[in-house]
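Peer 1: I need the structure of the sequence given here:
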Amino acid sequence: MITPIEIVSEFCTAFDEDGGRPAIRRWFTPETVWTNVGISSTTGIDEAIGMVDELEKSMGIATVRIEMLSIAADGNRVLTERLDIFERADGSEIGRVSLMGIYEIEGERIVAWRDYVDVNAITKLAAG
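Peer 2: Modelled structure (predicted):
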């Protein structure tokens, strides 16, 4: 059986394809709650993809490349320290943020994903 760390690792590795849409479809459930604390929250696959679509329109983010700095599990919870690199469709970098995240796993699906990041860093990134 695949472990929670393996699920999160595979998800994060796959997230750079098509803005994360295939990864969201593969590992989210219709009830998955994805929260960027202090910034946004979605429930389910369609809302999550809608947020990705909006980020692409408003900020030009075509993909997010995730560099895993550290990962650990506590039962079905997986904690990550990551560097998320936001890129345009041409592959040029928009910016990068360091953050901590926690994923909650049920079976082989992500049922909750919370990221904690410096909101000021996101504001600067959004400002261009």
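
Peer 1: CA only for contacts and neighbour counts going forward, please
Peer 2: Noted.

Peer 1: what does the helix of greatest length in the chain rub up against?
Peer 2: Longest helix of the chain, by residue count under DSSP state H: helix 44-59. Identification of contacts with helix 44-59 by CA atoms under 8 Å, 6 or more residues apart in numbering yields 19-21, 24-25, 28-34, 42, 61-62, 126.

Peer 1: Nearest to residue 69 among these?
Peer 2: Checking the contacts of helix 44-59 against residue 69 with CA to CA, the nearest one is residue 20 at 19.1 Å.

Peer 1: Let's see this one next, to set against the first:
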Amino acid sequence: MIRHLPPEALATATPAATRVAHRFVTTCLEVLNGFRPPVQLRQQLDPARSAVLLPELARATARGAPARRRSTRPGLRLRRLRVCEPHPAAIEAAAVLTGVAGRSWALALRLEHRRGNWLCTDLRVL
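Peer 2: As a prediction, this is how the structure comes out:
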């Protein structure tokens, strides 16, 4: 079955949506690099989904390299970010992250605009 996107769906996102996605991915990188605990993202997560999303971040954090206490240099860096808007109140993004020794990670997420805030409703770290 072929599903057609609504005419208002954007294959590329508006600059404002791209900034929102970039800001969220940057915060996720701070968590993955050990500069923030995963629980600090709680306000940016959909309350109904935070019980699923926080363990996903914690699992990914544990998979990464141990945090270096004296270094401010991140282990993971954003290499590429692709953002689209399936409809005006939703942003979907895919980020390619590079880590130590050229190891690559991927981060896929969905943000939805609810009551004046952008909340993450889905997050996958691959």
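
Peer 1: Between helix 44-59 and the following helix or strand past the longest helix of the first structure, find me the angle.
Peer 2: Counting by DSSP states H and E, the next helix or strand C-terminal to helix 44-59 of the first structure is strand 63-74. On the basis of axes from the mean of the first three to the mean of the last three CA atoms, to 10 degrees, strand 63-74 of the first structure is oriented at 140 degrees to helix 44-59.

Peer 1: elements contacting strand 63-74 of the first structure?
Peer 2: helix 4-14, strand 77-87 (3 or more CA pairs under 8 Å, 6 or more residues apart in numbering; DSSP states H and E).

Peer 1: Please name the residues that touch residue 124 of the second structure.
Peer 2: Going by CA under 8 Å, 6+ apart, residue 124 of the second structure touches 56, 107, 108, 109.

Peer 1: which one of the residues you listed is nearest residue 21 of the second structure?
Peer 2: For these, the nearest to residue 21 of the second structure is residue 109 (8.7 Å; CA to CA).

Peer 1: host element of the closest residue to that closest one other than its chain neighbours?
Peer 2: Once flanking residues are discounted, residue 109 of the second structure sits nearest to residue 123: 4.4 Å by CA to CA, 6 or more residues apart in numbering. Per DSSP H and E: residue 123 of the second structure is located in strand 117-125.

Peer 1: What residues does the residue nearest to residue 109 of the second structure make contact with?
Peer 2: 53, 56, 107, 108, 109, 110.

Peer 1: now residue 75 of the first structure
Peer 2: So residue 75 of the first structure contacts residue 4 (CA under 8 Å, 6+ apart).

Peer 1: Aligned to it, what sits in the second structure?
Peer 2: Under the alignment (TM-score structural alignment), residue 75 of the first structure pairs with residue 88 in the second structure.

Peer 1: ok, now residue 104 of the first structure?
Peer 2: Per TM-score structural alignment, residue 104 of the first structure is aligned with residue 112.

Peer 1: buried stuff in the longest helix of the first structure?
Peer 2: 44, 45, 46, 47, 48, 49, 52, 53, 55, 56, 59 (16 or more other CA atoms under 10 Å).

Peer 1: Let's check: the centremost residue of the second structure is which one?
Peer 2: residue 25 (4.1 Å; CA atoms, centre = their mean).

Peer 1: Now do that residue against residue 55 of the second structure, distance only.
Peer 2: Remark: distance between residue 25 of the second structure and residue 55 of the second structure (CA to CA, to the nearest Å) = 17 Å.

Peer 1: Show me what the longest strand along the first structure is packed up against.
Peer 2: Identified as the longest strand of the first structure according to DSSP state E is strand 93-106. Secondary-structure packing of strand 93-106 of the first structure (3+ CA pairs under 8 Å, 6+ apart): strand 77-87, strand 109-117, helix 119-127.

Peer 1: Cheers, nothing more for now.
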